[in-house]
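Colleague: Kindly generate the corresponding structure for this input.
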Amino acid sequence: MAAPQAQHDSDDGMDEFMDKFKTERYKNAFSEKNWEEEFDNIPMFMKKAPEEIDPKKHPELACLQAIIHDEDRPPEEQAKSLKDEGNVFFKEKDYKKAVVCYTAGLQKKCGDQDLDTVLLTNRAAAHFHLGNMRSALNDATAAKKIKPDHLKALIRGAQSCIELRNFAEAIQWCDEGLKAHPTDKKLQELRAAADKHKRAADRDARKAKLKEKKLHGEKEALLAAIKDRGIKVLQSVKPRQRGSDSEVEDEDEGSSAAMSQLNLDGLSSQEATGAQVILDEQGSLHWPVLFLYPEHQQTDFISAFCENNCFIDHLAVMFGEELPPWDTDRKYHPQNLQLYFEDEGKETLYQVNPETPLLKVLQHKRCFVKAGTPSFIVLVKGSPFWKQFLTGRKIRGL
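Modeller: Purely as a prediction, here's the structure:
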């Protein structure tokens, strides 16, 4: 009768435990409000690994990481674990972390050539997606050095070369790959793309070379035209003190100094005006010309003043039916205007007849074109400012 009594006591104990379980809440259960967040802290069910693993917050994950990176394991096992970890980051498109893992795997120097090749190729892929094409090419090259016929290394090397616009090198990568994998479609597509890009780049290079040659010929013709006309061009304009030794003292010195510097830089006024002297198909020069109105501190700019045109042609347009708004006294009529160019070296103003063609003025022995733009002072004859401006200055005619 003892045994049945013991069984009865055991049953009574279970009933008591079940009654207690129903009335008391399980202490380690998930909360109803945050169960999804708590569930995501379990390594097996994590959707994404945290940026930094806090052992207090993620003890299970920290334990797993310690197992993965156990330094007591053989280097080959450690490298393989790091490769697998990098692959996880790669699939999550976290390419920076993938590069870190593959690099750590390579640093183990496990001696397994197959594994090292995979690590290099995978790191090349991660670098490729990060836009680090040179690093991707370096890794693909290193992988190919270990295993010359490794397909992924060959593909990644060709892709990197195309992105780096090294199309001839990309074709070489594809040709090497197709020797080992003659039917691989990806290599065939990459070779076709590289060849197409190379032919387009070669065509563009030929066009650029022809264009450069044409521009060079035009520049030479322009310089020759200026030189043949005896026009004196100063390459740069530097402030000079009046009476200093750096002045242009006579015709011969000025001409030789100017012509020795005659080049395209000396003809460019693009920084100031956006224009430059040009030689048209008929062999005529068109100059950017600046008119200065010191009385009102105003200027006019003519981007293409043909050397055969007279000054009056432009003055009649600029001061024709409508006078400029700054001419409040309405006195800037073509018949009232006097023109001058300044010879700084001689401290002299040379008066220009408005009926004179531009070429004749530019050929004057004391006329020097500065910064590629001839400039002329415009005054109203007989005005108070005209008298004041000319007082104490040397005035000469052409």
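Colleague: When you work out contacts or count neighbours from here on, use the C-alpha atoms and nothing else.
Modeller: Will do.
Colleague: Could you check how far the residue lying closest to residue 393 once chain neighbours are set aside is from residue 235?
Modeller: Closest residue to residue 393 apart from its sequence neighbours, by C-alpha to C-alpha, 6 or more residues apart in numbering: residue 348 at 6.4 Å. Residue 348 is 21 Å from residue 235, where distance means C-alpha to C-alpha, to the nearest Å.
Colleague: One more: residue 322?
Modeller: Residue 322 is 37 Å from residue 235, where distance means C-alpha to C-alpha.
Colleague: go on, residue 312?
Modeller: 28 Å.
Colleague: So between these two, which is more surrounded?
Modeller: residue 235 (22 against 18; other C-alpha atoms under 10 Å).
Colleague: Skipping adjacent residues, who's closest to the more buried one in space?
Modeller: In space, residue 235 is closest to residue 266, 3.6 Å off (C-alpha to C-alpha, 6+ apart).
Colleague: If you count neighbours, what's buried in the helix or strand encompassing the one you found?
Modeller: According to DSSP states H and E, residue 266 maps onto helix 264-267. For helix 264-267, the neighbour count (16 or more other C-alpha atoms under 10 Å) marks 266, 267 as buried.
Colleague: For it, name the packing helices and strands.
Modeller: strand 232-234 (3 or more C-alpha pairs under 8 Å, 6 or more residues apart in numbering; DSSP states H and E).
Colleague: Tell me how far the strand it packs on lies from the chain's centre.
Modeller: 35 Å (C-alpha atoms, centre = their mean, to the nearest Å).
Colleague: Please give the structure of this sequence too, so both can be compared:
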Amino acid sequence: MSDSRAPPKSPLSEQERLELAAKLDQELDEFIDSLPKRKQEGHIPFDKWEEEITNHPFFMKEIPEEGTPMHPLYEGLQKLKYDPEENEPEELAIAYKDDGNFNFKHKKYRMAIISYTEGIRAKCGNSEIEATLYNNRSAAHFFLGNYRSALLDAETALKLKPDYDKALVRAANCCYKSGKYDKAVDYCDKILEKNKANQEVQKLRQMSLNEKKIKERDERRREMAEKKSQKEEEMIIGEILKRGINIEGRENLNLAKLEPQFPQLFNSRMTIKDGRLVWPVILFYPEYKIMDYIQEFDEGDTFFEQLSQVFETRPEWDAEGKYRVEKLNVYFEDEKRRNIPVDVSRTLLEILKLEGHVIREGTPKFIILPANSRVEKLFLASTL
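Modeller: Now for the predicted structure:
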């Protein structure tokens, strides 16, 4: 297979160098002459003069930011520097690498990445230069926290130059930062094969081993927690089915269907304690259009016991003192949306097993009304 690359150029003679320099000077003069002439101003204020000097390519201390207007002479110099018709691919790659290094030195890592990328696109064919471009771009990505991109570039640099120590160290650090601890250890071992006394790499290797152990421990804990949760879910679902409790969407029942839909109960999902089901329960007060919540209602507790705790002190909204336990009626809405009275001396389990009772949205709900009150009569009449 023939080599498509052009043969290397022979070194320029002194005469040829002088001719090339003269040609570049002439082109620069022609470019400057072609620029539109600015109208001669009168007296230039000091601050304006200072700005002119600062922006002149010969005196500027920093390259212009992307998107800002460039001095015509600077623009001309840039064109000469990066024009592919005036520069060989290797010259372009080196120019972009130098720009990238300048930006990197001044902590302009994104600008550095752009410069290194342009150098890579030049495809100069020199594996040494290309490996450096990839490794330098890896460093810029690393300082931005782009560890995956940094690792990809470091590994590409190693493909071009397998014994590239800086790329090996960079790859090891990227693996550590991205949680690939086994791979980090492998890279550290490759470095230590050549330099066993490298304390920085020894430390990185030990840190990777320590983090690997922590990660494996956390993974074991997560698996154990999942198994425990699954076992608990199977136990709870089995107990619900055994008790014959009617739940909306009973088919393929799982705990996800029993997740409370109210923010106040998000952390109060039903559980099982000592073989008894413990439910979150919603209490609705139609008179005031407010809801209250019992986060843990043991299925063996009676409604009277739980309501006695709820109304141990009078609620702020009960200005008239009508809501006393002995003067309250409790209802639930059955499958046909009828309000069914509840005997408060019965346990929660006995009520949940009543014919017609259904648990909707994963949470038992009950309506609380003052007994024989006008509010109770109006509410019951409106729901007939």
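Colleague: Now which residue in the second structure aligns to the residue nearest to residue 235 of the first structure?
Modeller: Superposed on the second structure with TM-score structural alignment, residue 266 of the first structure falls opposite residue 257.
Colleague: residue ranges of the helices in the stretch 251-384 of the second structure, please?
Modeller: Listed in chain order, the helices of the stretch 251-384 of the second structure (DSSP state H, counting those that start in this stretch) span 303-310, 348-352, 374-382.
Colleague: Check the stretch 101-250 of the first structure too.
Modeller: Under DSSP H, counting those that start in this stretch, the stretch 101-250 of the first structure gives helices at 113-130, 133-146, 151-163, 167-180, 185-229.
Colleague: Pick the most deeply packed of the ones you listed.
Modeller: Highest mean neighbour count of those: helix 151-163, a mean of 24 (counted as mean count of other C-alpha atoms under 10 Å).
Colleague: That one aligns to what range in the second structure?
Modeller: The aligned range for helix 151-163 of the first structure is 165-177, by TM-score structural alignment.
Colleague: need the contact list for residue 186 of the first structure.
Modeller: Shown in contact with residue 186 of the first structure (C-alpha atoms under 8 Å, 6 or more residues apart in numbering): residue 155.
Colleague: picking that back up, can you list the helices of the stretch 251-384 of the second structure in CSV and add distance to residue 274 of the second structure?
Modeller: As requested, the helices of the stretch 251-384 of the second structure are arranged in CSV below (distance: least, C-alpha to C-alpha, whole Å):
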stretch, distance to residue 274 of the second structure
helix 303-310, 19
helix 348-352, 15
helix 374-382, 38
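Colleague: most tightly surrounded among those?
Modeller: Of all these, helix 348-352 carries the top mean neighbour count, a mean of 19, counting by mean count of other C-alpha under 10 Å.
Colleague: Mind listing residues that contact it?
Modeller: 245, 246, 297, 298, 299, 300, 301, 302, 303, 342, 357, 358.
Colleague: gap between the counterpart of the last one in the first structure and residue 271 of the first structure?
Modeller: Read it as residue 358 of the second structure. Under the alignment defined by TM-score structural alignment, residue 358 of the second structure corresponds to residue 368 in the first structure. Distance of residue 368 of the first structure to residue 271 of the first structure, given as C-alpha to C-alpha: 19 Å.
Colleague: Now do the contacts for residue 286 of the second structure.
Modeller: With contact taken as C-alpha under 8 Å, 6+ apart, residue 286 of the second structure is in contact with 367, 368, 369, 379.
Colleague: try residue 122 of the second structure
Modeller: Residue 122 of the second structure touches 89, 90, 92, 93, counting by C-alpha under 8 Å, 6+ apart.
Colleague: Which helix or strand contains residue 49 of the second structure?
Modeller: Going by DSSP H and E, residue 49 of the second structure is part of helix 46-55.
Colleague: how about that helix: buried residues?
Modeller: Buried-residue list, helix 46-55 of the second structure, by 16+ other C-alpha under 10 Å: residue 55.
Colleague: Next, the mean deviation of it compared to the first structure.
Modeller: Helix 46-55 of the second structure, aligned to the first structure and superposed, deviates on average by 6.1 Å (mean C-alpha distance after the TM-score superposition for the first structure).
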